[in-house]
Structure formats: structure tokens, C-alpha cells
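Participant: coords below, sequence missing:
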């Protein structure tokens, strides 16, 4: 499997570009605060992705002291390792590990006729909904496109799209966006189709964007999650731009 793209990075200057009512006040100096229960949940989520107990404990300690995790502020090029985690149901998880041991997770889906590859309904980054195939096409409905920082936040939206064997794949709908965070506020959420149909030079794309204000050292984080569709495969891609 090809390595897939998921990244996180802090952009502080965006505060000056937004309407004053679009984000929480910057006077919140304490930043992200997690309860002991939330910290325990974060550690449990990290351990599910094979993060050691010791590293999970260290990461929880960073959060408790008001320090952002590397996965929250670093670019994907700063990740020190990448691995594909396979499951018994043939689903795969794509895990990037950063210097402090924190991780981000993304996923990919292949149409059944892509290089004679398989087709998995459940996969990290693209899940739920349903898909059905006909002669030369596979149509997917209400699929959930998401990426996550385990135990801290998750962004997602739903999409309908179609793989066309020997033709251009296309996205017909995107919406029902959502963001879950343990703290902070959300500004200017916006879900749209950037390009509905794949071309000879560009893939189809739907994108859900938002500004996440966590306060303190976390600042304002610009985040978007894209469905990139083309060449008979779909990628859930995390971005640092709106």
C-alpha cells in the first residue's frame, strides 16, 4: 500500500484574518484542559494503536501540563515512522508516529477493479455507509470521511461517490460534517465539493474545513479533511490549510 497523507500543524496568524465572532476569545490563556477521565481515555485510544503504556503516560502528562503533542503541531514530514496495521476483516490503518510518540491516523479505499485489489467497507479514514457494484462501476453512499488525533479530536463528513472503471471517478454529494474535541471551540466550519469529477490531470475532491481554537500554547489550528478520489481509489487526507 502506498503511504498516505495526514498532517497537523499550528497556524497562529489566522486569528487576525477571521471575524471577531468566528472564534473564541484569545484571552483564554489556560488552553486545552482534559479531565482525568479524558486523559485515561486518550491513553486507552493510543494503546489501541500499539503505543506503549509508558509513551501514552508521557503524552497524557504533556497534555496535563498544557503542552501540545507533536502530532498536533508538526507537519507529516516530521513523522519519524509509518506503518500499516492490518485487521482480520481486511481493513487497514495507516499510522504516522512523531518524535514524542504521538500519532495521527488516515486511510484509503480501493475500488474492486483497482489493480485486481480487494474492496473493504470498513477502513480507518473511510468507513460506514454502503457500496454496491455494477458493470464497470462501484457507487458508495453516505460514506464517513475522517481523520483523528486519538482521544483528542476527530473531524468528519459524509459523501456519495462513484468509481468508474476506465473512466473518471466522481463525487456527487458531501455534507453532514462534524467535529469532536475534548475542549476548545470551532470557527467557520465549511463543507463543499472542490472538484466533482476527476480529470486527466486532477482528482475529484470534497473538503470539510474549520478553525479549531484550543487556547494557550495550542493557539488556533487550521484543519481540513479531504476526500481525494481518482484512479479508482479514495483517500482520506488531513490538511493544514482551509
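Facilitator: Okay, I see it. None of these values were measured; they are calculated from a predicted model. Numbering: from 1, shown residues only.

Participant: Only C-alpha atoms from now on, for both contacts and neighbour counts.
Facilitator: Will do.

Participant: gap between residue 238 and residue 110?
Facilitator: For residue 238, the distance to residue 110 equals 18 Å [Cα to Cα, to the nearest Å].

Participant: higher neighbour count, the two?
Facilitator: residue 238 (28 against 21; other Cα atoms under 10 Å).

Participant: before we move on, which element is that one in?
Facilitator: Element membership of residue 238, judged by DSSP states H and E, is strand 233-239.

Participant: helices or strands up against that strand?
Facilitator: strand 103-110, strand 137-149, strand 219-230 (3 or more Cα pairs under 8 Å, 6 or more residues apart in numbering; DSSP states H and E).

Participant: try this one next to it:
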């Protein structure tokens, strides 16, 4: 913020005080702008899932007062759940008692049969079938979002009919935060191939911080039972 001084006849102490004011106001304005932008992003996200603006406003106010939304808490069950296809995204949308929402999504491309050829954009999600029981999905996005925090990564995984689904590779993880900041999620793969103990899975962890609250978020990407899906845990 640029401040103009109309008079040079000012004592040094007064000048120092006047020079300090714009810095404080500028910092406050920046924080207010960030909060306003975060609220706008939050409301736009909720509008995509047909949540009334009055409900979104109430949820934003609740979060700004330091309370986690039901959709962000581990161990809280949704009151309703639906699965939908949006473009190449397979989404599971869950709604909770306080009106909050979380969405799990996995990118599912059109699969190219064995011996087939298709033109794909470089880096785009694609699928190839090497046999009638084995399909590899390359560089497909998997993510979790609740309007405040989105986290995910791109992953290559192999679906094998029966037991044996596996995580082949993954690229750098990503995140987006409203009203605060979040660290780039760390990624570990405790089990790379499905076996009798359970599905193959990757674990993503990030830390969210804002002036009102902070929490650790954990997302799991799982491949097992001939399907790929994400779940959340520990958003507290």
C-alpha cells in the first residue's frame, strides 16, 4: 500500500508512527483478502454439489471459529452417500449431519484393448489391457476433498481379476487449501500388492494450518477386489 504525505513538517517520532501504520493495515488487508478468497472458493466448491449457499456460509463460519466440520472428522459416518460419474472421474459424495460434504474420486479412463492404439495427451490418464484379466491404469488422479482441503496424487495401478491388484508407480502428490495453507502430502506405500491381508494401499499425509485451526489429514488410495478407491482417516 502506497501512502502519500502532504507535509514535511513532521517530527521524527510522528513520522515513524505514520510509516508504521500502512504496514499494519497492509498485513491486515492481506489476511482479510486471503480469508475472503478462501470463503469464495469454499462456497463455489459446495455449489458444485448442490449445497445451499446458506448452509455453506454456516459451515464456513463454524470452521473459522475453530471447529472441524463433520466431513473432516475421523469416525463420523455420513447420513447419505452417492456415487456418480463426472467426465472421467468416478466420485463418491458423502453428506454429513451438519450439512458438510466430502468427495472421494478416482480418474477412470477409456481402456485400450490389447493390440489397440489410441492418441492420448502426454501425461494423461490412460488404460491398457494386456489380457482379458489384466488392465493397467497409467498416471490417473486419485484425491479426497472437503472444500477446505484437497489432497491427492497421480498413480499407476494394475487391476488383476481375482487377487493380485497392485500399485505400480506414482508421481508427485498435490494439495489445495482454502483459508489456510497445507504442506505437500508425503507418500508411502505400506503394501504394494493385494494379498490375503488386504488391498494394496498408499498413504498420503499433509498438515493444514490457518489462523483459526490446524489439523493433520491422512488419505488412503487402495487397490483391491478388482477396484481402486480412496478413503480418509485422521482428519483431526
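Facilitator: Structure's in. What do you need? Computed from a predicted model, the values in this text were never measured in an experiment.

Participant: How alike are these chains, TM-score-wise?
Facilitator: With the length set by TM-score structural alignment, normalised by the length of the second structure, the two chains reach a TM-score of 0.68; 193 aligned residues with a Cα RMSD of 3.3 Å.

Participant: Distance to residue 58 of the first structure added to the helices and strands packed on strand 233-239 of the first structure, as a markdown table?
Facilitator: Putting those into a markdown table (distance: least, Cα to Cα, whole Å) gives the following:
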| stretch | distance to residue 58 of the first structure |
| --- | --- |
| strand 103-110 | 13 |
| strand 137-149 | 16 |
| strand 219-230 | 21 |
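
Participant: so where is stretch 217-226 of the second structure in the first structure?
Facilitator: The alignment of stretch 217-226 of the second structure onto the first structure (TM-score structural alignment) spans residues 223-232.

Participant: Show me what that stretch is in contact with.
Facilitator: 8, 110-111, 113-114, 145-147, 155-156, 163-165, 168-171, 198, 203-212, 234-242 (Cα atoms under 8 Å, 6 or more residues apart in numbering).

Participant: Show the buried residues in these.
Facilitator: For those, a burial check counting by 16 or more other Cα atoms under 10 Å picks out 8, 110-111, 113, 145-147, 155-156, 163-165, 168-171, 198, 203-212, 234-240.

Participant: how about stretch 184-193 of the second structure: buried residues?
Facilitator: Residues of stretch 184-193 of the second structure classed as buried by neighbour count (16+ other Cα under 10 Å): 184, 185, 187, 189, 191, 192, 193.

Participant: Secondary structure for the residues you listed - can I get that in JSON lines?
Facilitator: Below are these laid out as JSON lines (DSSP: H, G, I helix; E, B strand; the rest coil):
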{"residue": "184", "secondary structure": "coil"}
{"residue": "185", "secondary structure": "coil"}
{"residue": "187", "secondary structure": "strand"}
{"residue": "189", "secondary structure": "strand"}
{"residue": "191", "secondary structure": "strand"}
{"residue": "192", "secondary structure": "coil"}
{"residue": "193", "secondary structure": "strand"}
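
Participant: possible to save those residues as TSV with distance to residue 87 of the second structure?
Facilitator: Compiled in TSV, those are given as follows (distance: Cα to Cα, whole Å):
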residue	distance to residue 87 of the second structure
184	26
185	26
187	27
189	28
191	30
192	28
193	28
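
Participant: Closest one of the residues you listed to residue 71 of the second structure?
Facilitator: Distance to residue 71 of the second structure, by Cα to Cα, is smallest for residue 185 among those, at 19.2 Å.

Participant: State the distance from the spatially closest residue to that closest one that is not a sequence neighbour to residue 33 of the second structure.
Facilitator: Distance criterion Cα to Cα, 6 or more residues apart in numbering; nearest residue to residue 185 of the second structure, sequence neighbours excluded, is residue 206 at 4.5 Å. Noted for residue 206 of the second structure: a distance of 24 Å to residue 33 of the second structure, by Cα to Cα.

Participant: Please list all residues in contact with residue 110 of the second structure.
Facilitator: By Cα under 8 Å, 6+ apart, residue 110 of the second structure lies in contact with 126, 127.

Participant: So it versus residue 87 of the second structure, what's the distance?
Facilitator: Residue 110 of the second structure is 11 Å from residue 87 of the second structure, by Cα to Cα.

Participant: So what touches stretch 150-159 of the second structure?
Facilitator: By Cα under 8 Å, 6+ apart, stretch 150-159 of the second structure touches 134-145, 165-177, 185, 204, 206, 219, 223-224, 226-227.

Participant: any idea what the residue nearest to residue 185 of the second structure aligns with in the first structure?
Facilitator: Here residue 206 of the second structure is matched to residue 210 in the first structure, going by TM-score structural alignment.

Participant: part of a helix, is its match?
Facilitator: No. The assignment for residue 210 of the first structure by three-state DSSP gives strand, which leaves it out of any helix.

Participant: Now do the strands in the second structure.
Facilitator: 80-86, 89-95, 101-107, 111-112, 126-131, 134-145, 149-160, 166-170, 174-177, 181-182, 186-191, 200-209, 214-224, 227-233 (DSSP state E).

Participant: And the third one, what does it pack against?
Facilitator: Contacting strand 101-107 of the second structure under the criterion 3+ Cα pairs under 8 Å, 6+ apart are the following elements: strand 89-95, strand 134-145, strand 227-233.

Participant: Nearest to residue 17 of the second structure among those strands would be which one?
Facilitator: strand 134-145 (45.0 Å).

Participant: Superpose on the first structure and give me the mean offset of the closest one.
Facilitator: Mean deviation of strand 134-145 of the second structure from its aligned counterpart in the first structure after superposition (mean Cα distance after the TM-score superposition for the first structure): 0.9 Å.

Participant: who touches that strand?
Facilitator: So strand 134-145 of the second structure is in contact with 102-109, 123-130, 150-161, 170-171, 219, 221, 229-232, going by Cα under 8 Å, 6+ apart.
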